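**Q** quick one, fold the following:
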Amino acid sequence: MTKTLIPFADMGLNPALLQALTSEGYHTPTPIQSQAIPDVMKGKDLLGIAQTGTGKTAAFALPILHRLAADRKAPVPRTTRALILSPTRELASQIADSFKVYGAHLGFRVAVIFGGVKYGGQERALQQGLDILVATPGRLLDHVQQKTLDLSTTEIFVLDEADQMLDLGFVKPIRQVVSRMTARRQNLFFSATMPTEIGKLAGELLKDPVKVQVTPQATTVERINQSVIIVEQGRKRALLSEMFADPAMTRCLVFTKTKHGADKVAAYLEAGGVEAGAIHGNKSQSQRERALEAFKKGKLRVLVATDIAARGIDVDGVSHVVNFELPFVPEAYVHRIGRTARAGADGSAVSFCAPDEMKLLRDIERVTRQKLKAGIAATTRPWRRWTPPSWLRASARRPPCRTTSVRAATDAAPAVAAATAIRTATACVPKAARVSPTAFAAAASPAPSRPTAPSRRVRPSIPWPANARPSHRWKATSR
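**A** Predicted coordinates:
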């Protein structure tokens, strides 16, 4: 039974928030927003499970802004009232941008801190005191240990993309962060999947939570047209380059397993005339920001990324997602293809599967509970190598040395041609009357200008110095 979606205007949100939503063109909430916002506004803990691209950010940003506006306080230096933890830099920046857009008429102080940049600007922002702080776990703990941030007065704690936190090994840092906060706080957990370890962490931190599960765990958006192509590993880059002959692939994300692989794919596409860039953990923050900004503005047709950025890319109008290599973790497939078909739009996801990746494909189909449409790419394997007949192989059992191979092949060409002609001409002659093609060809061929027998390569003599020891001379002559 489909639940009726409550409009934003009927949720009791702050008028300033409704004004910002109207200016952005948002009128009807998504299912996760409709179910989560009323309970979060009441101060309850919440565990939300929803597909990637269904609006989880607004599901916690809007009620947090409403609660802070209802109880305004002057920011205390080196503290924050609301803390949102994010696994990646890109996702942290986009969450902070969402808070700034929705709270444009409220005047709250919002900051984002992550690694890869200098500490100076972040320390100055923390010194003034914040209403909302979006951070990655590593850099957040650095500031806590340097005593530039105090979490003892934090009122709201949000853990976004909790399952990726587990994949990146952030469970221990999360517990360290939580241990520095007061027990009287509101906790919000949002994720697309719910592994066992994250379920245990949620049980430790959440108090009588409201569970909102819009769809079954690890399911994909219905609007995404998914398919898989069985192709050899060495053929993948050429196939990817050929796919961009289709003008429908206007804005495409390509995901690889490794950072080096992302650079190689981007360089291959650039060499083929396709505007492409790469984004991964080895890039500096400025390089990542420039590549992402160019992709958003349409200057890049393709952005090649690793799984570290799979959840941090929120770009409108992504037409296609290509899994150049299947992920080791099946749940990562859900987040990869969730970059397209966002906010109710349509999209396509194509996965390249090499023969040695069939087990990964079966794991993905088992986790997502659906069978992907499969196709086989045209192979580029060369034709089967021609095998010479036995009478010709017998004369070539002892190959010539490297120094005479070219000349021997040139001298033997007339003999081979004559033997082939004689064999064709005597096809209808009885076996008893036939002449050996090898003997006939050898007799009919002109004498070679140089002997074709392989000659033994003679090691050139090396003059040794007069003062060399006898042992050296003995070793040289005995080689």
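**Q** alpha carbons only for contacts and neighbour counts from here, please
**A** Noted.
**Q** what helix or strand is Leu300 located in?
**A** Leu300 is part of no helix or strand, with elements assigned from DSSP states H and E.
**Q** okay, now it: neighbour count?
**A** The tally of other residues near Leu300 (other Cα atoms under 10 Å) stands at 19.
**Q** spit out the contact partners of Leu68.
**A** Counting by Cα atoms under 8 Å, 6 or more residues apart in numbering, Leu68 touches Asp131.
**Q** please report how far it lies from Arg180.
**A** Distance, Leu68 to Arg180, using Cα to Cα, to the nearest Å: 21 Å.
**Q** same question, Ile32
**A** The gap separating Ile32 from Arg180 is 30 Å, by Cα to Cα.
**Q** higher neighbour count, these two?
**A** Between Ile32 and Arg180, counting by other Cα under 10 Å, Ile32 is the more crowded of the two (24 against 14).
**Q** show me the contacts for the more buried one.
**A** 48, 50, 54-56, 59, 212-214.
**Q** where exactly do the strands run in the stretch 151-300 of the chain?
**A** With strands called from DSSP state E, counting those that start in this stretch, the stretch 151-300 of the chain shows them at 156-160, 186-191, 210-213, 224-230, 252-255, 276-279.
**Q** another for comparison:
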Amino acid sequence: MLIRRLGNGIRAISRTGLVSGTALLRQQRVNSLRRLQVSSIAHQEPKMGSTKTMNSSINAEVAETQEENASKTEGSDVSENKIPDVTPESLFKDGILEKDLYRAITKAGFKTFTKVQKETIGPAMSTTKGLVCRAKTGTGKTLAFGIPSLQHAYENINTPRKVQSLIITPTRDLALQIEAELNKIIASFPDRSVSRKLTVATHIGGTRQNNLSPKFTPKIIIATPGRLNANLENSHFLEAFSELKFRVYDEADRLLDIGFTEELYNIDSKLREATESQGNDSQFSSLLFSATVDDSVTKFATNVFGRGYQYIDCVDKDEGEAHHLVEQTLVQTKSLADSYIGLLNFVTENLQKKDFKAILFLPTTVSVDFTNDLLRAYFSAQKKSSLSRSILMLHGKKSQSYRDRVVRSFKSARSGLLITTDVAARGLDFKDVTDVIQISPSSTPADYIHKIGRTARAGKSGKSILFLSGEELKYVKILKDNRKIEFKNVYDYQPNEDFHNEIKEISTDKFEAFDVEDFVKGYMTYIANIKSKYRLRHASLIQELADLHRILIGDESAFINVDEKFVKAHLSLQNEDAATIFNHKRRFNDKPSFNRGFKKRFSNDRFSNDRYDNSRKFDKRGKSDNFFDRDFNNSYAGSSYGDRGNNRKSSYSKNNNSYKRNDRNDRY
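**A** Now for the predicted structure:
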């Protein structure tokens, strides 16, 4: 493990307002933290690294790993031989944890710590400037920052109407999950009066803009950046942070990747303004967790924490970023049509097993809706309705209440299938997921890591399976070079003709042609966006999707109905290619190509798979837009922070034993 600090020693702050209120106890904690951390320290000067600009998109992706390693030297480099065995009991005996908090932690079932928790809780308690921690997903990060957050709040429990700890997270779902984990510990306090005072609140999309009451201010706030930034414009809300002691950035790479940089800097400025206005030291303790630490994360940490921040790398130097307990399988197919039907075959066979609990990641929201409907129709035709009921779906165009129900249901389920977009790739912790299924390259290589991180959690093993067509195999090299991904099993897909015919029959019988068109066009738009990143042969993949369209509607000569706007905005095809796939009034004979404006519309690397508008309109937003607060906030529609879409409400009418969609007003 690496720890980076400025200077040759370890500094710790003497916190004020302890429940005990004695200087002796404070000094005991400082000494305990010093003993806990490092026995021998070798100081090295920081080195700023750089990566040469490369012409190839693939080389740029491969260089990302080098960039990460080079950029993590803003803080000083200190090596540590071995971390002592840290447990809640040892932290209590060393005077680091308050007695009641220790009892609550153990009563809640946390009697031992994970590796990440052992390596970070002590430094997080003592850091004076800031701590940056790189840790894989599913390694116990929530408690790693949750326990220090609770400790700071508990120490200042009698400070009236002031927030003591702040946790900033990219999504509402993750904020609610963190709140549940903290409340689990708070509910376990032996003194009920403490439970009433040690309160947690979320400030996220879908709630009132400022729900702080003059009579009630929570000790811990968990917030998404867009909502927090807006709420801090309120002077009463801002004043509540004047005695802030601890701040956490969770999933920092995601926060920056989805365009919250401006909001995060604004929030930092306002928080310092609040503390300085009361004559308090604005150097409150800060903690940043990230699965990847690249140039953008390093720059942000340096600007917000200063160059003296600590850095802890909880990932071994020679260890790949994927969890070692995940058995990864690659299935190579001849086409995207084979990939899609192949994953359906895999799901239908395994969903009948009692211990199969899987997450299926698909590229777009419309593909989630369509696949959910198709699988349900398949099991209904097989007279296996119980399996239909075990299928759930989740994406950013569903209302918050719907998503909450789905998350609760899948968490408690012993088996089943969750079909989702990358909205569930980070943060959400589902128990006992056995398999993760993916098709086509993810938007970024890092997203692949986060998706497979939904399994093999809490020390358990898991499996992942990725379906790629021959045209998509360049993605495998990028995963290997960039993320050290090694597929344990590699198989060539052998089509199951019987299943192929069953899916074809069900699709043609149960679905209207426009349903299939919407699904395929959304997929085409996704491929168009990632083609330059992975140097994919776009025209070939579009043709493969056209073949899938023809299979699903049962017409080998069918064309996809489009308008000129769709082709210009989403695709980049020569006339001769487009003429074999699309049905358009011009028939693609009087224009040289339809690539005008494509580069402008799709050059944004912050592509999100929940951002399609019925596959016809790319919902372009700038960096400062609060995308995760908006798109995941359907109930907030109509306001300046609202989702501009409508919730999808799929309904069916059963006529002649067939299911057809009734809604055509859905934006997706």
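**Q** one step back: filter the contacts of Ile32 of structure 1 down to the ones in helices?
**A** With helices taken from DSSP state H, the overlap with these comprises 56, 59.
**Q** still touching in structure 2? Go through the contacts of Ile32 of structure 1.
**A** Counting by both residues aligned by TM-score structural alignment, their matches' Cα atoms under 8 Å, structure 2 reproduces these contacts from those: 50, 54-56, 59, 214.
**Q** which among those residues gets closest to Ile337 of structure 1?
**A** Nearest to Ile337 of structure 1 among these is Thr54, at 12.7 Å by Cα to Cα.
**Q** burial of the closest one, as a residue count?
**A** 22.
**Q** now which residue in structure 2 aligns to it?
**A** Using TM-score structural alignment, the partner of Thr54 of structure 1 in structure 2 is Thr139.
**Q** its match - nearest residue in space that isn't next to it in sequence?
**A** Nearest in space to Thr139 of structure 2, with sequence neighbours left out and distances taken as Cα to Cα, 6 or more residues apart in numbering, is Val116 at 6.4 Å.
**Q** surely the one you found is in a helix?
**A** Yes. The assignment for Val116 of structure 2 (DSSP: H, G, I helix; E, B strand; the rest coil) places it in a helix.
**Q** tell me the counterpart of it in structure 1.
**A** Using TM-score structural alignment, the equivalent of Val116 of structure 2 in structure 1 is Ile32.
**Q** equivalent analysis for Leu360 of structure 2, please.
**A** Under TM-score structural alignment, Leu360 of structure 2 pairs with Val254 in structure 1.
**Q** OK, contacts around the aligned partner of Val110 of structure 1 in structure 2?
**A** In structure 2, Val110 of structure 1 lines up with Val200, judged by TM-score structural alignment. Neighbour list for Val200 of structure 2: 179, 182-183, 218-222 [criterion: Cα under 8 Å, 6+ apart].
**Q** mind putting these in a markdown table, secondary structure included?
**A** Formatted as a markdown table, those follow (three-state DSSP):
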| residue | secondary structure |
| --- | --- |
| Glu179 | helix |
| Leu182 | helix |
| Asn183 | helix |
| Pro218 | coil |
| Lys219 | coil |
| Ile220 | strand |
| Ile221 | strand |
| Ile222 | strand |
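**Q** a markdown table for those, including distance to Arg172 of structure 2?
**A** A markdown table is the format used below for the contacts of Val200 of structure 2 (distance: Cα to Cα, whole Å):
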| residue | distance to Arg172 of structure 2 |
| --- | --- |
| Glu179 | 11 |
| Leu182 | 16 |
| Asn183 | 16 |
| Pro218 | 18 |
| Lys219 | 19 |
| Ile220 | 16 |
| Ile221 | 13 |
| Ile222 | 9 |
